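*Asks:* mind looking at a prediction? Sequence and model below.
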Amino acid sequence: MEKGISKRSTKAIGIEAFVFTGLLLAGFLYVANIMGAGIMFKVIMNTAHDLLLNTVFLIMAMAVLAGALSALLSEFGVIELLNKIFAIFMKPLYGLPGASIAGAITTYLSDNPAIISFSKDKSFTKYFKNYQIPALCNLGTSFGMGLIVTTFMISQGEQYVLPAIIGNIGAIIGSIISVRIMLYFTKKFYNYSSESDLSNLKLSRSEDLREIREGNVFQRFLDAMLEGGKSGVELGLAIIPGVLVVCTVVMLLTFGPSTDPNTGAAVYTGAAYEGIGLLPILGEKLRFILEPLFGFTSPEAISFPITSLGAVGAAMSLVPKFITDGIVTPNDIAVFTAMGMCWSGYLSTHVGMMDALDARQITSKAILSHTIGGICAGASAHFIFMLVG
């Protein structure tokens, strides 16, 4: 039996077997009818292969570096210091200990899964109650690639500096909402009892003491760095199934065909990341809700948050053309920054991150919470821009 996963017995062949088979065949037939069966499987294989080489290994590299940083921060007391300083802000806003700010900063500088390295460090998690640890997934994702998204938006022109800053504020608001909703679900899932939890905390730790490694400062530095990096490798392996399976499906539903370089026509070649463009079509159907909520003036702008569901890096690649074609405004950039940061491809990473947190059973709750948080982030950025823009 897999760690953290409970199983039970049921009838060998039931109605769900026929329903699942029917839905699976319907999905494959729908996609194959658009791009062709052979092309479909070629796209799936090429996309998964490219994700493994260019996404998973990139995440693993960041996880190794983040794991090393996490261990060093723990070893030399920085996390304890952050916990003392930021507890006054993090507790009332997020319902999390002050140490969680270290994870938020790390993901802002890198990407979503970087916070998982902290969650595997006992010197970090000792500040958390059991129900708070899964919420790190939503906290980290809210700030994933934040620095990259912000600097990218600012680089598009001086007029986008203020919108990018407003977008960061919107992302913070969205992160608070996402984490708070997630904590509501996790308290129920873990049957949280404040009385028993407080008594356990009194027995399990002292605020004035922390464990350190043996040896001199240089030896402790090397040991912490290498052990933390090793945890990043384990994380990189753990997220492979979630990233490859979920992200491949999202990409297949998000993007469209390639463009023939000679004729300019849309064609399916079997290249990685080709798709049927279903999610943008669904987004177009929701224009009557999304435009007043986010202030978009062009229907094409909807494709940014839709694409951010799968990969914010891909979504950012849309922005220069939007600006060149004059179909986005500074308000749109503020919303793009907020939603790009807050969502940052969470449909692609949430499954793997929740699995790494040993909380796979409540992945759907994490996704629901973060969906609401991302929408609130974009709406907040829009209304803040209306006030100060």
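*Replies:* Everything's here; your move.

*Asks:* going by C-alpha atoms from here, please, whenever you check contacts or count neighbours.
*Replies:* Will do.

*Asks:* which ones are touching residue 295?
*Replies:* The contact partners of residue 295, by C-alpha atoms under 8 Å, 6 or more residues apart in numbering, come to 331, 332, 382.

*Asks:* okay, now the one to match up with it:
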Amino acid sequence: MQNIVAGKEKRKIPYLDTLAFLVLLITFFGYIGIKMGISNMFSTIMATAYQLLVDTVLYIMAIAVLAGAFGKLATEFGLVKILNKIFSPLMRPLYSLPGVASLGIITTYLSDNPAIISLAKDDEYISYFEEYETPCLCNLGTAFGMGLIVTTFMIGLGYFKEAVVGNLGAIIGSIVSVRIMAYRTRKAMGVSKATVEKNSYKRDLSDTLIERSEGSFFERFLTAFLEGGKLGVDIGLSIIPGVLVICTIIMILTFGPLDPSIGYQGEAFEGVGLLPKIGELIAPASKVLFGFERPEAIAFPITALGAVGAALSLVPNFLKNGIIGSNEIAVFTAMGMCWSGFLSTHVAMLDALGHRKLIGKAIGSHTIGGIIAGISAHYILVLINSLSKLF
């Protein structure tokens, strides 16, 4: 037996990961360098990253600070408790989860995906869930992560109606994602029939799971405001790597030279225009499903898979270049909020929940949910616009 194992180890190709990385690196930079020129390529990369940092990251950070302050104030003065009471009775019919799962929606909407893990680690909170339901918290939390920041960002650009429609689309996508995940986990974990809810929304856990500070109203207000703003700064700092790395790559693959008659000049936001060519291949499908008018728009959902903060960084330039309009804003809000960079968080979140073996099922379910979110936002907006013309 040992000889067989030793034989298998000998047949393993040494430095396979290194070779794969070198091939990928040479292919990527070789393709861009040939198209743009080596000096222009590096100049564009640095200039694009700098412009994203100054013009976009700081703007998103400002939104994150304000949203974080509001979220902390909502927690401190009981708004979260009220929202939890309102939404708890809807959780079983919509998501097939206990009513206390609504607390996970609210906390992640006000902050980020991993916020639901702190709830799941609370023994009292998790006791309301059946064993097969706990992995679904990963999909539920991710579908609403950074929701307030995404929504505020789009509203700040002047698209209130589209942001609201996007939220509706994200809710629909979250229901699809969680229900598919619940079906698959029930099947995988050996539960053959639905279980009875354990008195889940007869008791309010928000008082025991959410800490409140002491002092006068003004002291509590000021403390919550500053602590929430500090959390927003942390979120803003955490998105910098994703924005600068992922978004720089996406923009280089999306745009062409600023002035085609002159060619590449090494300026910010120049690129090789590869993604639009790929987008043209799926343009008929993206037009029907999401209403995208331009193939470049596909860059947003692709980026949102890894980092929604980086995806948001694409929006101002897309608007400036006339690539997107109100429909795309609604779809971007829905897909950005629902996917919320889940490929970069799902593994760690499920690992923290103790269900690493279900990663593939969670990712598959959430991919479908995000697509449904985009489709829903598009057709809801089409319906609203059609009704507004009639009336």
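*Replies:* That came through fine. Everything quoted here is computed from the prediction, not taken from an experiment.

*Asks:* list just the nearest of the contacts of residue 295 of the first structure to residue 142 of the first structure.
*Replies:* residue 382 (17.4 Å; C-alpha to C-alpha).

*Asks:* what about the nearest residue to that closest one once chain neighbours are set aside, distance to residue 190 of the first structure?
*Replies:* Excluding the flanking residues, the one nearest residue 382 of the first structure by C-alpha to C-alpha, 6 or more residues apart in numbering is residue 294, at 5.5 Å. Separation of residue 294 of the first structure from residue 190 of the first structure (C-alpha to C-alpha, to the nearest Å) stands at 36 Å.

*Asks:* flag every buried residue along the helix or strand harbouring residue 343 of the second structure.
*Replies:* Here residue 343 of the second structure, judged by DSSP states H and E, is contained in helix 342-353. Neighbour counts over helix 342-353 of the second structure (16 or more other C-alpha atoms under 10 Å) mark 342, 343, 345, 346, 347, 349, 350, 351, 352, 353 as buried.

*Asks:* gap between the residue lying closest to residue 168 of the second structure once chain neighbours are set aside and residue 295 of the second structure?
*Replies:* Once flanking residues are discounted, residue 168 of the second structure sits nearest to residue 377: 6.9 Å by C-alpha to C-alpha, 6+ apart. Residue 377 of the second structure is 18 Å from residue 295 of the second structure, where distance means C-alpha to C-alpha.

*Asks:* more neighbours: these two, which one.
*Replies:* residue 377 (35 against 22; other C-alpha atoms under 10 Å).

*Asks:* and the helices in the stretch 251-389 of the first structure?
*Replies:* Along the stretch 251-389 of the first structure, counting by DSSP state H, counting those that start in this stretch, helices occupy 278-285, 287-294, 303-308, 312-316, 319-325, 330-343, 346-356, 363-388.

*Asks:* what's the host helix or strand of residue 124 of the first structure packed up against?
*Replies:* Assigned by DSSP H and E, residue 124 of the first structure belongs to helix 122-125. Applying 3 or more C-alpha pairs under 8 Å, 6 or more residues apart in numbering; DSSP states H and E, one finds that helix 122-125 of the first structure contacts helix 114-119.

*Asks:* rewinding a little: is it true that the residue nearest to residue 382 of the first structure touches residue 334?
*Replies:* No: in this structure, residue 294 of the first structure is not within contact of residue 334 by C-alpha atoms under 8 Å, at 9.6 Å.

*Asks:* re earlier: just the closest of the contacts of residue 295 of the first structure to residue 62 of the first structure, please.
*Replies:* Distances from residue 62 of the first structure to the contacts of residue 295 of the first structure, taken by C-alpha to C-alpha, are shortest for residue 332, at 29.8 Å.

*Asks:* excluding chain neighbours, what is closest to that closest one?
*Replies:* residue 296 is the one closest to residue 332 of the first structure (C-alpha to C-alpha, 6+ apart), at 6.1 Å.

*Asks:* just give me the neighbour total for the one you found.
*Replies:* 21.

*Asks:* kindly report the same for residue 139 of the second structure.
*Replies:* 30.

*Asks:* let me see the contact set for the residue nearest to it when sequence neighbours are not counted.
*Replies:* Excluding its sequence neighbours, the residue lying closest to residue 139 of the second structure (C-alpha to C-alpha, 6+ apart) is residue 178, at 5.9 Å. Taking C-alpha under 8 Å, 6+ apart, we find residue 178 of the second structure in contact with 95, 136, 139, 140, 365, 366.

*Asks:* pretty sure residue 214 of the second structure contacts residue 220?
*Replies:* Yes: with contact defined as C-alpha under 8 Å, residue 214 of the second structure reaches residue 220; the gap is 6.7 Å.
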